[in-house]
Structure formats: structure tokens, C-alpha cells
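Colleague: Okay, structure incoming, though there's no sequence with it:
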């Protein structure tokens, strides 16, 4: 009887997700990249209760990432003492979406990072969806 070996792979940890996110940030083109140097990237398992409540989200699994800060167009050179802009990625919701959708994990992390970077530049969710749809039509046509 042939012996079978079960392959059990551990879920990617925060460091692995961070490496994918940093690779995604490195692919952001100029002139946008120059505006990201001071943005802090944080990887956490889930959003905290305060963030979820502020967004009206009941299930932590529903939030894969969030941008905290003021969009570039709203910043003033007279501001001081503000926290740095931050992009939070939430590892477990990202992994859940990865399992549910079958999308490559690095592509999914790239998508979430680009989405949150869009908020850094002041784009709304609707604006980003329209851009994604337009990009999809260009590649399909």
C-alpha cells in the first residue's frame, strides 16, 4: 500500500503579508510613489472594535484594510503634531477572502494595498471601482 503524505501548510503570517504589501507599494508608479514615503504600513489580524464601530461593520472578517489619515489634497503645510498616515491591512480577512475567491494571495494583497493608497490620494470607493472597471474593459478590448 502506498504511503501518502498530507501536506499541511501554515497560513501566511503577518511578515509574509507585509512583504507582499511592500512589493505592491514598490510597484506604485511615479509621481504617486513619492507621496507614499511617509505612510506607515501596519499588518494586524483584525480591525479593532473602535474601527469596526466607526465604519458600521459588525463582522471583523468583512474588513480587509483601511487607510487612516488625511488625503493628500486635504493636507496643509501648517499642520503639525498629527499622526502619520497609515494603511492597515487585516491578515485574517485577507486570508478568508483568498480562500473564498481563489484569487492569488499576492494579487489580492496588491488589490487591497492599491485600494487603500487610492484613499490616500482622496479617491472614493466609487471612483476606485470605476477605475478598476475601466482598466478591466481596456484589457478585455
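Modeller: Ah, there it is. Note that the structure is a prediction, hence the values are computed from the model and not measured.
Colleague: contacts, neighbours, all on C-alpha from now
Modeller: OK.
Colleague: can you map out the strands along this structure?
Modeller: 40-44, 65-68, 86-90 (DSSP state E).
Colleague: which one of those strands is the most hemmed in?
Modeller: Of all these, strand 86-90 carries the top mean neighbour count, a mean of 23, counting by mean count of other Cα atoms under 10 Å.
Colleague: Distance to residue 55 added to the strands of the chain, as JSON lines?
Modeller: Formatted as JSON lines, the strands of the chain follow (distance: least, Cα to Cα, whole Å):
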{"stretch": "strand 40-44", "distance to residue 55": "17"}
{"stretch": "strand 65-68", "distance to residue 55": "10"}
{"stretch": "strand 86-90", "distance to residue 55": "14"}
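Colleague: what about those, which gets the closest to residue 123?
Modeller: If you check each of the strands of the chain against residue 123 by Cα to Cα, strand 65-68 wins as the nearest, at 11.3 Å.
Colleague: Pull the residues that contact the closest one.
Modeller: 85, 86, 87, 88, 89, 90, 112, 113, 116, 117, 119, 120 (Cα atoms under 8 Å, 6 or more residues apart in numbering).
Colleague: Pasting the second one now:
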């Protein structure tokens, strides 16, 4: 397990976002990406995850492909990246960066409307 300063971890998330291909990065509309230490208890209950270490990221919102012509005036969708579970999954920063990129990409897949199964079929196991 490693422990980074909050700003250093946020930098890894930012790098994961800015290195996305242009067509994906420019398609991001009305979405916030945040770093949280652990998933909240209500999220664990809703997702059926037994403990906070079992969830690395979470997308909450209306997927882009489900937004109709009347989609407006809503709060931003949210991608949460959970710092402590991610840090506890690796031994080095070199291992952490690809894992953070993987989690961000996976949650963005949900933003674009892909299910876990669709992501596994199209890009390998992103779950």
C-alpha cells in the first residue's frame, strides 16, 4: 500500500483525463470528476459492495446516450475516484498510475452509456 498527498493523487486523476483521446475529452459535458477517500456508506449499500475497499470508482448520473432533447438544467454527473482503495491495491506509484487510468476510463465508459459487459466485450476486461 502507498499513500500520496491529496494533491499528488488528484494530479494522477488529472493526467488520466487530459491524456484521453480528443474525441472523448471534448465530448465530456456536464460532468465532475472528484477524488474521495472512500465510498460513502449509502453507495456501498446501493451497490452491494461489502466494504469500502471493494469499490475503486463510481459513475452517478444520466449517461450521455440516454440524454434526450429535454436534458437541461440538471446538476452535473459525477465520477468519484476512491483514493484509499486504489492506494491499497498497489505497492508503487508506477503501479498506481495505470490503475487510476483504468478506473477513470471505466467510469467514463458508463458516462458514455456502456455497461460493464459492453466494456469487457469491446476493450477487454475493464471491470
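Modeller: That came through fine. These figures come from a predicted structure and were not determined experimentally.
Colleague: Give me the TM-score for these two chains.
Modeller: After superposition, the two chains reach a TM-score (TM-score structural alignment, normalised by the length of structure 2) of 0.87; 124 aligned residues with a Cα RMSD of 2.1 Å.
Colleague: Residue 72 of structure 1: which of the contacts of strand 65-68 of structure 1 is nearest?
Modeller: Of those, the one sitting nearest to residue 72 of structure 1 (Cα to Cα) turns out to be residue 120, at 6.3 Å.
Colleague: how about the closest one, what's its partner in structure 2?
Modeller: By TM-score structural alignment, residue 120 of structure 1 lines up with residue 111 in structure 2.
Colleague: Pull the number of nearby residues for the equivalent of residue 47 of structure 2 over in structure 1.
Modeller: In structure 1, the residue matched to residue 47 of structure 2 (TM-score structural alignment) is residue 55. Using other Cα atoms under 10 Å, residue 55 of structure 1 has 10 neighbouring residues.
Colleague: Residue 19 of structure 1 too?
Modeller: Neighbour count of residue 19 of structure 1, defined by other Cα under 10 Å: 13.
Colleague: show me where structure 1 has helices.
Modeller: 14-26, 49-55, 91-101, 105-120, 125-140 (DSSP state H).
Colleague: Let me know which of these is the nearest to residue 32 of structure 1.
Modeller: The closest of those to residue 32 of structure 1 is helix 105-120. By Cα to Cα, the value is 9.2 Å.
Colleague: contacting residues for the counterpart of residue 90 of structure 2 in structure 1?
Modeller: Alignment note (TM-score structural alignment): residue 90 of structure 2 maps to residue 98 of structure 1. Contacts for residue 98 of structure 1 were tallied using Cα under 8 Å, 6+ apart; they are 104, 105, 108.
Colleague: What does residue 66 of structure 1 correspond to in structure 2?
Modeller: Per TM-score structural alignment, residue 66 of structure 1 is aligned with residue 58.
Colleague: And residue 84 of structure 1, by the same measure?
Modeller: Per TM-score structural alignment, residue 84 of structure 1 is aligned with residue 76.
Colleague: What about its match, how many residues nearby?
Modeller: For residue 76 of structure 2, using other Cα under 10 Å, the count is 14.
Colleague: Ok, residue 91 of structure 1 next?
Modeller: Neighbour tally, residue 91 of structure 1, other Cα under 10 Å: 26.
Colleague: unless I'm mixing things up, it is touching residue 46, no?
Modeller: Yes. The criterion here is Cα atoms under 8 Å, and residue 91 of structure 1 meets it with residue 46 at 6.7 Å.
Colleague: Distance of residue 24 of structure 2 relative to residue 53 of structure 2?
Modeller: According to Cα to Cα, to the nearest Å, residue 24 of structure 2 stands 29 Å off from residue 53 of structure 2.
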